[in-house]
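> Mind looking at a prediction? Sequence and model below.
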Amino acid sequence: MTKTHTTSWPVPHAWHLLGLLCLAGGGLAGCTPAADSPAVANTTQQHQKPVAVARGKIEVDGGLLELATAVDGTVQQIAVREGQQVQAGQLLLKVHDEDLRAELSVAQSSYQLAQARHKALAAKLPLLQTQLKRLQAAARDGAADLQEVDNAQAALRNAQSEAEVAQAEVKLAQTKTQQLRERQRLYALHAPEAATVVHLRAQVGSQVHTSQAAMRLLPLRPLRIRAELNESFAGTVQKGMRASVVLDNDSSTALPEARVLRINPMYGPSTLQDDAQRGPLRVVECVLEFETAPGNVRVGQNVRVSFHE
């Protein structure tokens, strides 16, 4: 690792020339990670030298949503298109469910028949109860014999048993119908939250599987910056530190100021930086949040971040 003789903070090998350029322009405002970068827009930082610089990428908080169907099958309907904004619960895709719909139709018919049978049996009970009371009263007055009372009691008990069995059949048919309806919901894919459809991997007539995403959504969440701190800066950048940000391909436009949200405690290989002599660099990932929502930026854009005390 190479260190300059004009400052106490370390500069990574891949950024050596960058550090020299920044330090040589110490009397100028807003030294940025690259020699062709303009001064940052925030006036409070125009007279500060960055204590660290890093490359980063714009991401959405929590990442993209890869959605797969809950069942394997053939796509019957795609209800959205790429680039369309969807709301939570909105239908995205349906899988063919003819066999299930036929089974559900039979279950619904059985449920209706069970309800009708139970209703008919339940309607007999008040009449049988009234008849039994009349016979019991008549038997006390000597106008009816006890055999007739016994027969009426037996008829009421049988009707009550049949009504109870019919009620159990209704509950069973209802449970089966509800289960089939729940299964049917698995054949439809809905948006879990508000988002934009960015990629459709399925089309009508194609096969979908639970192990493969059928579409990708960009959720409507705040944007974040995932920056890669060279190991030389690992101890320099702290949580809550302010940072200025510019687009990597358009350094003339400064983005809103950002703050360090969290720092990964582990080292990892860089995906944005590379040293031609030493190969991939070891970096620590650093996530920053914008203080105000940035405009005209897209997820996946590369940025340059200058950290300030």
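Noted; the coordinates are in hand. Numbering: from 1, shown residues only.
> Could you use CA atoms for every contact and neighbour count after this?
Noted.
> could you point out the longest strand in the chain?
Ranked by residue count and defined by DSSP state E, the top strand of the chain is strand 250-275.
> Tell me where this protein has helices.
Along the chain, counting by DSSP state H, helices occupy 16-24, 98-140, 146-185.
> The second one - contacts with which helices or strands?
On a contact count with 3 or more C-alpha pairs under 8 Å, 6 or more residues apart in numbering; DSSP states H and E, helix 98-140 meets helix 146-185.
> What residues sit buried inside the helix it packs on?
149, 152-153, 155-156, 159-160, 162-163, 166-167, 169-170, 173-174, 176-177, 180, 183-184 (16 or more other C-alpha atoms under 10 Å).
> can you give me the angle that helix makes with helix 98-140?
Counting by axes from the mean of the first three to the mean of the last three C-alpha atoms, to 10 degrees, helix 146-185 lies at 160 degrees to helix 98-140.
> then this one, side by side with the first:
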Amino acid sequence: MAALVAGCGPSNDAQPANQAASSARAQPARVVAVARGKVEVDGGLLELSPATAGVVQQIAVKEGQSVERGQLLLRLADEAAQADLGVAESELALAQARHKSRQARLPQLKQSLERWRAAAREAAADAQNVDEAAQALRDAEAEVELSQAEAKVAQRKLEQLRALQKRHELRAPEAAVVARLNTAVGSQAQPGLAALVLLPARPLQVRVEINESFASAVKQGMKATVVLDGDAGSATALPEAKVTRISPVYGLARLQEDQQRGPVRVIESVLSFDQPPAGVRVGQNVRVQFHE
């Protein structure tokens, strides 16, 4: 009976085969390269400076605040521009009122001309009366065209001054978080000097420096494991990533250096995450393993 029970169970040959298949499935992909990298945002941080020099009059945001596209960040003092803008608005209003007044006269002059023409047909008026009425209408129409042109010039002047006023404002070019303020109310702001730094709401990625000895092993589309570069006991694994770009040129390492051999030649590679990583900050160092 014991022999019969033993014969009904799995064969001795089947057990090692199943174990081998299970072991093969559990075996991780082979690591072909390792590298150090840094977390960054796609496209980099946004360093913003005003279009014109001036004294900071207002700062409308704080560090860590989320902002939307077009939101006011800061404003420079612009008393002279505001005064010019007020004058231009008054000039436009005056030009539009003059044009409206002159245009309102046309129906009456046209009606008067038609009456004189009708009277001339009935021999109740002479040609001179008709000519005078026609000339009066032509003069009025010319004045309307002139006033319309004056109103357009005033409108263009106002638009130009409004555009100049916008040069005293700094607004968010896209949705972002204010990472750093480099100025304060009363400070002098200059074009080309970053007054604010924004962290745009774009996907995070990893820029990796691949040692030249591993350069040929890393391919575009290759999977990679990314771990925050901390103490061995506190290393945090991030979502899986893949290689999206590989630089075609060599450069010098900025994240690592061989003290004995000097600067290390590397190739930069950019990795994108399969899923957005949580709790990760731009600028954090990472370790990367590339898999076949």
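Done, it's in. Just so it is clear, the structure is predicted and the values come from calculations on it, not from any experiment.
> Need the TM-score between these chains.
Overlay of the two chains. TM-score (TM-score structural alignment, normalised by the length of the second structure): 0.88; 267 aligned residues with a C-alpha RMSD of 1.5 Å.
> quick one on the thing from earlier: output the helices of the first structure as a markdown table; include the columns distance to His199 of the first structure.
Formatted as a markdown table, these follow (distance: least, C-alpha to C-alpha, whole Å):
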| stretch | distance to His199 of the first structure |
| --- | --- |
| helix 16-24 | 38 |
| helix 98-140 | 27 |
| helix 146-185 | 23 |
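> Around the aligned partner of Gln76 of the first structure in the second structure, count how many other residues there are.
With TM-score structural alignment as the criterion, Gln76 of the first structure lines up with Gln57 in the second structure. Number of residues near Gln57 of the second structure (other C-alpha atoms under 10 Å) recorded here: 18.
> Relative to Glu79 of the second structure, how far out is Gln57 of the second structure?
10 Å (C-alpha to C-alpha, to the nearest Å).
> ok, Glu122 of the second structure to Trp116 of the second structure distance?
As judged by C-alpha to C-alpha, Glu122 of the second structure and Trp116 of the second structure stand 10 Å apart.
> neighbour count winner among these two?
For Glu122 of the second structure and Trp116, the more surrounded residue by other C-alpha under 10 Å is Trp116, and the numbers stand at 22 against 10.
> The more buried one: what's it in contact with?
Ala125, Asn129, Val130, Ala133 (C-alpha atoms under 8 Å, 6 or more residues apart in numbering).
> change it to 6 Å
The neighbours of Trp116 of the second structure, taking C-alpha atoms under 6 Å, 6 or more residues apart in numbering as the test, are Val130.
> What is the equivalent residue in the first structure for it?
So, by TM-score structural alignment, Trp116 of the second structure is matched to Leu135.
> ditto for Gln135 of the second structure
Per TM-score structural alignment, Gln135 of the second structure is aligned with Ala154.
> again, but for Arg261 of the second structure
Arg261 of the second structure maps onto Arg278 in the first structure, by TM-score structural alignment.
> again with Pro248 of the second structure
By TM-score structural alignment, Pro248 of the second structure lines up with Pro265.
> Name the nearest residue to its match, sequence neighbours excluded.
Spatial nearest neighbour of Pro265 of the first structure, chain neighbours left out: Val284 (7.4 Å); criterion: C-alpha to C-alpha, 6 or more residues apart in numbering.
> isn't that neighbour right up against Leu229?
Yes: here Val284 of the first structure lies in contact with Leu229, judged by C-alpha atoms under 6 Å, at a distance of 5.0 Å.
> In terms of neighbours, single out the busier of these two.
Neighbours were counted for Val284 of the first structure and for Leu229 using other C-alpha under 10 Å; Leu229 has more, 29 against 21.
> For the residue mapped onto the more buried one from the second structure, give its distance to Val243 of the second structure.
When the second structure is aligned by TM-score structural alignment, the residue opposite Leu229 of the first structure is Ile210. Distance of Ile210 of the second structure to Val243 of the second structure, computed by C-alpha to C-alpha: 12 Å.
> What of Val61 of the second structure?
37 Å.
> Of those two, which one has the most company?
A direct count of neighbours by other C-alpha under 10 Å for Val61 of the second structure and Val243 places Val243 higher, at 21 against 17.
> which residues sit in contact with the more buried one?
Gln220, Gly221, Met222, Val270, Leu271.
> Top of the residues you listed by number of neighbours, please.
Leu271 (26 neighbours).
> Just give the nearest non-adjacent residue to that residue, would you?
Per C-alpha to C-alpha, 6+ apart, closest to Leu271 of the second structure is Val243, 4.5 Å.
> ditto for Val71 of the first structure
Thr210 (5.8 Å).
> Give the burial count for the counterpart of that neighbour in the second structure, as a bare number.
Correspondence of Thr210 of the first structure to the second structure, assessed by TM-score structural alignment: Pro191. Neighbourhood size, Pro191 of the second structure [other C-alpha under 10 Å]: 13.
> Ok, the one 5 residues further on next?
Counted with other C-alpha under 10 Å, residues neighbouring Leu196 of the second structure total 22.
> Help me confirm that it comes into contact with Leu48.
Yes: with contacts counted by C-alpha under 6 Å, Leu196 of the second structure reaches Leu48, the gap being 5.4 Å.
> Quick check: neighbours shared by those two?
Joint contacts of Leu196 of the second structure and Leu48 (C-alpha under 6 Å, 6+ apart) do not exist.
> Remind me what the lengthiest strand in the second structure packs against, helices and strands.
In the second structure, taking DSSP E as the definition, the longest strand is strand 31-41. In terms of contacts (3 or more C-alpha pairs under 6 Å, 6 or more residues apart in numbering; DSSP states H and E), strand 31-41 of the second structure is packed against strand 204-211, strand 285-291.
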